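>>> Here you go, sequence then predicted model.
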Amino acid sequence: MAEQYDVIVLGSGPGGYVAAIRCAQLGLKTAIVERELLGGICLNWGCIPTKALLRSAEIFHYMQHAGDYGLKAKEIEADLEAVVKRSRGVAKQLNAGVTHLMKKNKIAVHMGTGTLTGPNSLTVKGEKGEEKITAKHVIVATGARARDLPFAPADGKRVWTYRHAMTPPEMPTKLLVIGSGAIGIEFASFYNDMGAEVTVVEMLDRVVPVEDKDVSAFLEKSLTKQGMTILTGAGVEELKVSDKSVSAKIKGKDGKVQTAEFSHCIVAVGIVPNTENVGLENLVEMDRGFIRIDPYGRTKSKGLWAIGDCVPGPWLAHKASHEGVTAAEAIAKELGNKDVHPHPLDRNNIPGCTYCHPQIASVGLTEAKAKEAGYEVKVGMFPFIGNGKAIALGEAEGFTKTVFDSKTGELLGAHMVGAEVTEMIQGYVVGKTLETTEAELMNSIFPHPTISESMHESVLAAYGRALHI
């Protein structure tokens, strides 16, 4: 007889395992199905181990510039194998942490490949053979994978996805990065700091194209200053891979095609949802492979839910976790819990962070998007060169930009580039969630000396009141 649960979660990434924990907290008998590693891509091959790599590169960068801080350091070298080993150790530690959380919350773990046999039932093929499990509700959290170039699929030797780039067989000497979204720019930044000669090719007219134009312009200037070659409005038309190199035909914004040689290539041109071979046919509606859901995660089939990277974006770990909690609470409510009050996801309040050097962080509308939406805006910008803490840290490059509705004072968006901005953006996220206006932000007292004072000054600047510029 099939094992029966209140909820089964298919996939244990930051959406899936968080959904399972919240279900368990709400008293629901919960199971999770995972075919590879608990924690999914984020903990094992994505967000966290990538940040471990970037941290090593950051420290290496500071060591090389010790003289800027009145220090001396000699014979500085990077040990790529040791850097990767540290990153994998971090991933292993977090995987063990998720395993502990499953036990702590009494969540049954079924390791194997799960396939839906209906909206409320699965078969799991794994180490125990084939199991049949059923539940009143099923949450699909199968995530996504890197998109291949049709003319040059990743081989792990010369052409890499992010996964190959995290455990490189060797250090690239001359690296081509195709795509300048968060993943592409982060790996470009890592390998550049580690000593590779890096070229970034972006099809659109600017790097990190989802960000505010001022952020894109600043980042391109900074990366170029660091020694990268940035080609925007350009495309790779052909890759020829040999045992020792990659030859790329690159069409520039002027229409001319040039051939360049590289030791390796990282392809970062988007993702493909893992929605094939899961048994979703006839159970859900799809849009380019992504599962259509309502604001709480419901699909068209009663009792079947979906969250994370297999549903419409933005495709971010924290968005997946939030969707997991929302779906869990909505399920508990349907099962009779009157004490939960799930809230639908507000995509305008989802922050985005890119951990290149310098860092990027943003939330809400860009200045251009706000104007397209019909707002009359007030915009404030404050450069880090006017911030005492940034100067003291030797990190005076960067700025904070805020966008307000000039009629109501509503904070529409905030955009930051520079040191530690990924740790500061949450201040604006909380402000937007609380529906703040410029008045509350102006009257908030920011601690001194901190880089966060630039957030305050940016708000003041939007209304002609900046104090330090």
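The structure has been received and is ready for your questions.

>>> C-alpha only now, for contacts and for neighbours.
OK.

>>> Tell me which residues touch the residue nearest to Thr422 when sequence neighbours are not counted, please.
Distance criterion C-alpha to C-alpha, 6 or more residues apart in numbering; nearest residue to Thr422, sequence neighbours excluded, is Ala361 at 5.2 Å. Applying C-alpha atoms under 8 Å, 6 or more residues apart in numbering, one finds that Ala361 lies in contact with Pro351, Gly352, Cys353, Thr354, His415, Met416, Val417, Val421, Thr422, Ile425.

>>> same thing with Gly386?
Ala396, His468, Ile469.

>>> Pull the residues that contact stretch 80-97.
37-39, 43-45, 48-50, 52-53, 56, 166-167, 171.

>>> list the buried ones in it?
By 16 or more other C-alpha atoms under 10 Å, the buried positions in stretch 80-97 come out as Leu80, Val83, Val84, Arg86, Ser87, Arg88, Val90, Ala91, Lys92, Leu94, Asn95.

>>> try stretch 114-128
Quick answer for stretch 114-128 (16+ other C-alpha under 10 Å): Gly114, Thr115, Leu116, Thr117, Gly118, Pro119, Asn120, Ser121, Leu122, Thr123, Val124, Lys125.

>>> now do stretch 407-427
Buried residues in stretch 407-427 (16+ other C-alpha under 10 Å): 409-422, 424-426.

>>> try stretch 286-296
Buried, per 16+ other C-alpha under 10 Å, within stretch 286-296: Met286, Phe290, Ile291, Arg292, Ile293, Tyr296.

>>> what does stretch 368-384 give?
In stretch 368-384, counting by 16+ other C-alpha under 10 Å, buried: Ala370, Tyr375, Val377, Lys378, Val379, Gly380, Met381, Phe382, Pro383, Phe384.

>>> How about stretch 308-325?
So stretch 308-325, judged by 16+ other C-alpha under 10 Å, has buried residues 308-312, 315-325.

>>> Tell me which helix or strand the residue nearest to Leu53 when sequence neighbours are not counted sits in.
Among residues not flanking Leu53 along the chain, Ser87 sits closest, at 5.9 Å (C-alpha to C-alpha, 6+ apart). Element membership for Ser87 (DSSP states H and E) is helix 80-104.

>>> ok, and here's another one to check against it:
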Amino acid sequence: MADTNYDVIIIGSGPGGYVTAIRSAQLGFKTAIVEREHLGGICLNWGCIPTKALLRSAEIFDHANHAKSFGLTLEGTMKADVKDVVARSRGVSARLNGGVGFLMKKNKIDVIWGEAKLTKPGEISVGKSTKPVVEPQHPVPKGVKGEGTYTAKHIIVATGARPRALPGIEPDGKLIWTYFEAMKPAKMPKSLVVMGSGAIGIEFASFYRSMGVDVTVVELMANVMPVEDEEISKFARKALEKRGLKIITEAKVTKVDKAANSITAHVETKDGKVRQITADHLISAVGVQGNIENIGLEALGVKTDRGCVVIDDYGRTNVPGLYAIGDVAGPPMLAHKAEHEGVICIEKIAGVPGVHAMDHRKIPGCTYCNPQVASVGLTEAKAKEQGREIRVGRYMFNANGKAIALGEDNGMIKVIFDKKSGELLGAHMCGAEVTELIQGFVVAMNLETTEEELMHTIFPHPTLSEMMKESVLDAYGKVLNA
């Protein structure tokens, strides 16, 4: 008879789930992970990774179309083959999907294939998956366990999230897309309306614009990427509009009319006026919601709030032995937050000394549009709302030698310090490779670094990272290269 009893069972194999499973195994727990569709979850298969592959193709295409500015002449006409662009993206995803399977095997973690449901504390039943694998490059891994009843002292829910749908504008997979369809277009559309300007919406808008598509973004709030610092948001908007993106803020799509091969979006602006925009497709990117349905939470009396499981600082729910991490446990819905949250959860279970709660102020956010946007900590507005006396420093890419040499001199870095203590409160960036640069400020904040320590840090030359130091110097009236 198959062994069905474990120390830890994790439901969901996204970044939060599989990383937690690995750490669980490292800590000596007998561990299993339940998956119904694809190892690696949305992030590896339909989100973080394959979108970056698409955006990389778009970046190269952009550079090729401006080869003359680098002194290069390309023979013939540049064109993007959507079939090959998508195939590369799916291949990248498949490679990482297989990598997760290898990690499970390496760490002796059992994979249970199917749909899990909590039946009572410490027990789940696993039924046949209703999400069959649809891509040959993402097969069900060999050696997995299947349907049955499984028990564990600790069960961690890591079921992730799915695209949110607005009433009356539900995605249909044909004319109204979510990121699933937007990632695998059968042919390149000529025009798109993107509803929502968060990271998902802006990244797809940026990708399709690079591919030559006429793109209109509709955002309910006053600024694109509304969670970002207002100054950075406005800077990014100008850069995106310079690339040909059409952006309508303080507006909402109230209705969508469908024709045979097009949609007409009715867009209402804050003054009550309605304009109609006809396009091949509409991408619905109005956020995501936790996957909390049909997994037995209600029967066990698990507390939820606004579509997410309620947890404490260590992932514990109100039901003993039951935990939740990642998107299903609430915002920010980011893969790196899920991973860190999962490690905190399992280390707390194991009694690892020194485990402390995650500081949400130090979770970086990245948007991989062109130009990129990245941030950590408080915005200027939030710092002022808290009654802080602040110093603000700024540095522009057009004063940096490396940025000019790269042909990427449109960008800015902004830092916010507490005027009294010198504490770094926030950092906000827009420009080339800022999604890589931001971690320098994250580390600084985590180490409670002050402005003095940053000023005395030697940054290599010539690099984009020098701008980080210059922005700090600017906050204190000591900027050198501007």
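Sure thing, it's come through. Note that the coordinates shown come from a computational prediction; the quantities given were computed from them, not determined experimentally.

>>> before we move on, the earlier item: looking at the buried residues of stretch 80-97 of structure 1, which is nearest Lys244 of structure 1?
Relative to Lys244 of structure 1, the closest of these is Leu80; by C-alpha to C-alpha it sits at 19.4 Å.

>>> how near is that closest one to Glu323 of structure 1?
Noted for Leu80 of structure 1: a distance of 36 Å to Glu323 of structure 1, by C-alpha to C-alpha, to the nearest Å.

>>> ok, now Val459 of structure 1?
31 Å.

>>> just checking, what residue in structure 2 corresponds to Lys85 of structure 1?
Under the alignment (TM-score structural alignment), Lys85 of structure 1 pairs with Ala87 in structure 2.

>>> quick one: that match and Leu54 of structure 2, what's the gap?
10 Å.

>>> looking at this, Asn192 of structure 1 is in a helix?
Yes: applying DSSP: H, G, I helix; E, B strand; the rest coil, one finds Asn192 of structure 1 inside a helix.

>>> Tell me the counterpart of it in structure 2.
Asn192 of structure 1 maps onto Arg209 in structure 2, by TM-score structural alignment.

>>> what do you get for Glu397 of structure 1?
Match for Glu397 of structure 1 (TM-score structural alignment): Asn410.

>>> so stretch 437-448 of structure 1 matches what in structure 2?
Using TM-score structural alignment, stretch 437-448 of structure 1 pairs with 450-461 in structure 2.

>>> Stretch 243-251 of structure 1 too?
By TM-score structural alignment, stretch 243-251 of structure 1 lines up with residues 260-268 in structure 2.

>>> quick one, what contacts the residue nearest the centre of structure 1?
By C-alpha atoms, centre = their mean, structure 1 has its centre lying nearest to Leu316, at 4.4 Å. Residues counted as contacts of Leu316 of structure 1 (C-alpha under 8 Å, 6+ apart) are Gly308, Asp309, Gly352.

>>> Secondary structure element holding Leu223 of structure 1?
helix 213-225.

>>> okay if I get the buried residues of stretch 368-384 of structure 1 as CSV plus secondary structure?
Output for the buried residues of stretch 368-384 of structure 1, formatted as CSV (three-state DSSP):
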residue, secondary structure
Ala370, helix
Tyr375, coil
Val377, strand
Lys378, strand
Val379, strand
Gly380, strand
Met381, strand
Phe382, strand
Pro383, strand
Phe384, helix
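
>>> Of all pairs in the residues you listed, which one is the farthest apart?
Taking C-alpha to C-alpha, no two of these sit farther apart than Tyr375 and Phe384, at 27.5 Å.

>>> can you list contacts of the longest strand that structure 2 contains?
Of all segments of type strand in structure 2, defined using DSSP state E, the longest is strand 148-157. Residues outside strand 148-157 of structure 2 that contact it (C-alpha under 8 Å, 6+ apart): 4-12, 122-127, 321-325, 328.

>>> residues in structure 1 matched by it, start to end?
With TM-score structural alignment as the criterion, strand 148-157 of structure 2 aligns to 131-140.

>>> how close does that stretch sit to structure 2?
When structure 2 is overlaid, stretch 131-140 of structure 1 sits 0.4 Å from its aligned residues on average, using mean C-alpha distance after the TM-score superposition for structure 1.

>>> which strands and helices sit next to whichever helix or strand His318 of structure 1 is part of?
According to DSSP H and E, His318 of structure 1 maps onto helix 317-334. Judged by 3 or more C-alpha pairs under 8 Å, 6 or more residues apart in numbering; DSSP states H and E, the packing partners of helix 317-334 of structure 1 are helix 16-25.

>>> circling back: would you convert the buried residues of stretch 368-384 of structure 1 into TSV that also reports distance to Glu197 of structure 1?
What follows is the buried residues of stretch 368-384 of structure 1, written out as TSV (distance: C-alpha to C-alpha, whole Å):
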residue	distance to Glu197 of structure 1
Ala370	38
Tyr375	43
Val377	41
Lys378	41
Val379	37
Gly380	36
Met381	33
Phe382	32
Pro383	29
Phe384	28
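
>>> And those, which is closest to Pro449 of structure 1?
Phe384 (12.4 Å).

>>> distance of that closest one from Glu457 of structure 1?
Taken as C-alpha to C-alpha, the span from Phe384 of structure 1 to Glu457 of structure 1 is 10 Å.

>>> cool, Asn120 of structure 1 as well?
53 Å.

>>> ditto for Gly11 of structure 1
43 Å.

>>> All the helices of the stretch 151-300 of structure 2, residue numbers only.
179-182, 199-210, 230-242, 297-300 (DSSP state H, counting those that start in this stretch).

>>> Buried deepest among these, which one?
Most buried of the helices of the stretch 151-300 of structure 2, by mean neighbour count (mean count of other C-alpha atoms under 10 Å): helix 199-210, with a mean of 24.
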